[in-house]
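Q: Just the structure for this:
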Amino acid sequence: MTETALITGATAGLGAEFARQLGAKHYNLVLVARDAERLATGAATLRQDFGVAVETIVADLETNDAVDRVAARLRQVRERITILVNNAGYGLPKPFDENTLDQESAHLRILVTTPMQLMHAALGVMLEHGHGRIINVASMAGFIPRGSYGACKAWLISFSRWANLEYGPRGVTMTAVCPGFVHTEFHQRMGASTRAIPEWMWLRPDRVVREGLADALSGKAVSIPSKRYALLAAGSRFVPAGLGAAAGRRGR
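A: Next up, the predicted model:
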């Protein structure tokens, strides 16, 4: 059976890289993003480069209608989705108290509620067929005090750990991929400065996705790309909360 991967936030950064690497592995693709023009351009390139089938869904995943449409595609049995990559998201540059409640609610929606709804939709079909993988793009921020962004990513990590134990024996694995600083549009879009971040802390998107996919395909619950970040994650349990929070203020 030809396998199909659905990727949210698929036009830039890690989402676009997941699409490229899965396309190179001959997965058919369903790309989800808000920007119709970039979505069409990216889909055409992937078809040409890898000869795979590529569907597109133009969707703002902060809205109920859009989430319902993507969830409906995940529930389709014909040409069913065997890999779901929950990647769509963004950060807020201001601290919690300086954001409006509407901004924080939308942020929570895109980082937690939407992935939860899509996971729920995907699990039904995956469990019925005894095969599937769900990849949740989390963050190193989920291991330290980092405002609502870190709390959202901590939820993804915790849920992925539990779900991998619960559903792995039934053929469906779940993996939280936890990058640190990655050379993408992430910080630019949130308007955050990266000048204070030393060069050694940066990773390339291709490495993050390559290691994340390898861990997901091997059934790991948590993937931390690069040894340097794996060491930082292990050490975060012993770092005073104040130091962890200070590090978290730098960005992702």
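
Q: Every contact and neighbour count from this point should use C-alpha atoms.
A: Fine.

Q: Residue 27: what's it in contact with?
A: Residue 27 makes contact with 2-5, 52, according to CA atoms under 8 Å, 6 or more residues apart in numbering.

Q: Of those, keep whichever come out buried.
A: 3-5, 52 (16 or more other CA atoms under 10 Å).

Q: for comparison, sequence B:
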Amino acid sequence: MTTALITGATAGIGAAFARRLAAGSASQAGGLGGGHNLVLVARDTKRLQEQATELHDRHGIEAEVLTADLSEDDGIAAVEERLADRKNPIDLLVNNAGFGNKGRFLEVSMADELMMLKVHCEAVLRLTAAAAEAMRERGRGGVVNVASVAAFVPRGTYGASKSWVVQFTQGAARDLAGSGVRLMALCPGFVRTEFHERAGMGTDNVPRWMWLDADKLVAAALSDLERGKTVSIPDPRYKALMGVAKLVPRRLLGGVGSRAGRKYGPQ
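A: Got it, this is the predicted structure:
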């Protein structure tokens, strides 16, 4: 049985990935087969243990718990070590951990801005490298790096960090072409998760039609991974919006991003 490691696994998109991969579907698991064992990564040990027990009891898979804070070097190193384990290999890595900051540039502390870069960029770089190296040796594997449609709109550190995730993933996918290792940046829009509540962000001004279902999003993302896409915008509405965004001058997009604050966020 194959094994998937998911960061930020206890809620939102990460939890949806865990449910889908544990349940298994050959057509909806990135071509890696159905019924994955899981390594669940997050900061809250109690929630991880409850999640692991539920997924094991419901689907009969093995769910390993790894408590790690990806804003700290020790946390990143612990996950790197697990990804590098050749005796218990990881077949699919989902880099989902992330967060938002409430406020515009200079309204957010520099410590919080740097923490965001640590989690969204450094952790993604290091974990992708650890996973891809082991996967390349075996000639198979997949990495999904969760970005955001905010990557395509000028809007502060969050958007910039997610833009980096998209560019990095595309470049790494090109460099690893033919190795059997597939990489994809997942770019969702608004998803009903704990993301906005944790960041203290209101969502009353977000139209109902812009909200996505996490489980449907994950199913579409895994299908895109199976088809070999390197960037996935898993909803026709957001594909259309991003198509229009390409035609709008960057200075106007920046104004839209500022009025929206920091309320885009997938996790």
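
Q: out of the buried ones among the contacts of residue 27 of structure 1, who's nearest residue 62 of structure 1?
A: Nearest to residue 62 of structure 1, judged by CA to CA, of these is residue 5 at 21.1 Å.

Q: circling back: now secondary structure and distance to residue 247 of structure 1 too, for the contacts of residue 27 of structure 1, in CSV please.
A: As requested, these are arranged in CSV below (DSSP: H, G, I helix; E, B strand; the rest coil; distance: CA to CA, whole Å):
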residue, secondary structure, distance to residue 247 of structure 1
2, coil, 43
3, coil, 40
4, strand, 38
5, strand, 34
52, coil, 42
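
Q: Identify, from those residues, the entry nearest to residue 198 of structure 1.
A: Of all the contacts of residue 27 of structure 1, the one with the least separation from residue 198 of structure 1 (CA to CA) is residue 5, at 34.4 Å.

Q: which residues in structure 1 does stretch 151-162 of structure 2 align to?
A: With the alignment judged by TM-score structural alignment, the segment of structure 1 matched to stretch 151-162 of structure 2 spans residues 142-153.

Q: Counting neighbours, which bits of stretch 46-59 of structure 1 end up buried?
A: When neighbours are counted by 16+ other CA under 10 Å, the buried residues of stretch 46-59 of structure 1 are found to be 46-47, 50, 52-54, 56-59.

Q: likewise stretch 107-126 of structure 2?
A: Applying a neighbour-count criterion of 16+ other CA under 10 Å, one finds 113, 115-125 buried in stretch 107-126 of structure 2.

Q: aligned partner of residue 30 of structure 1 in structure 2?
A: For residue 30 of structure 1, the aligned position in structure 2 is residue 39, judged by TM-score structural alignment.

Q: List of residues touching the match of stretch 151-162 of structure 2?
A: Where contact means CA under 8 Å, 6+ apart, the residues beyond stretch 142-153 of structure 1 that reach it are 91-92, 95-96, 104, 108, 111-112, 138-139, 141, 154-155, 157, 233, 236, 241, 244-245, 248-249.

Q: Just give the number of residues close to the alignment partner in structure 2 of residue 181 of structure 1.
A: Taking TM-score structural alignment for the superposition, residue 181 of structure 1 sits opposite residue 190 in structure 2. Counted by other CA atoms under 10 Å, the residues lying close to residue 190 of structure 2 total 26.

Q: For residue 190 of structure 2, which non-adjacent residue is closest in space?
A: Nearest non-adjacent residue to residue 190 of structure 2, counting by CA to CA, 6 or more residues apart in numbering: residue 211, 5.0 Å away.

Q: Quick one: residues contacting that neighbour.
A: The contact partners of residue 211 of structure 2, taken as CA under 8 Å, 6+ apart, are 189-192.
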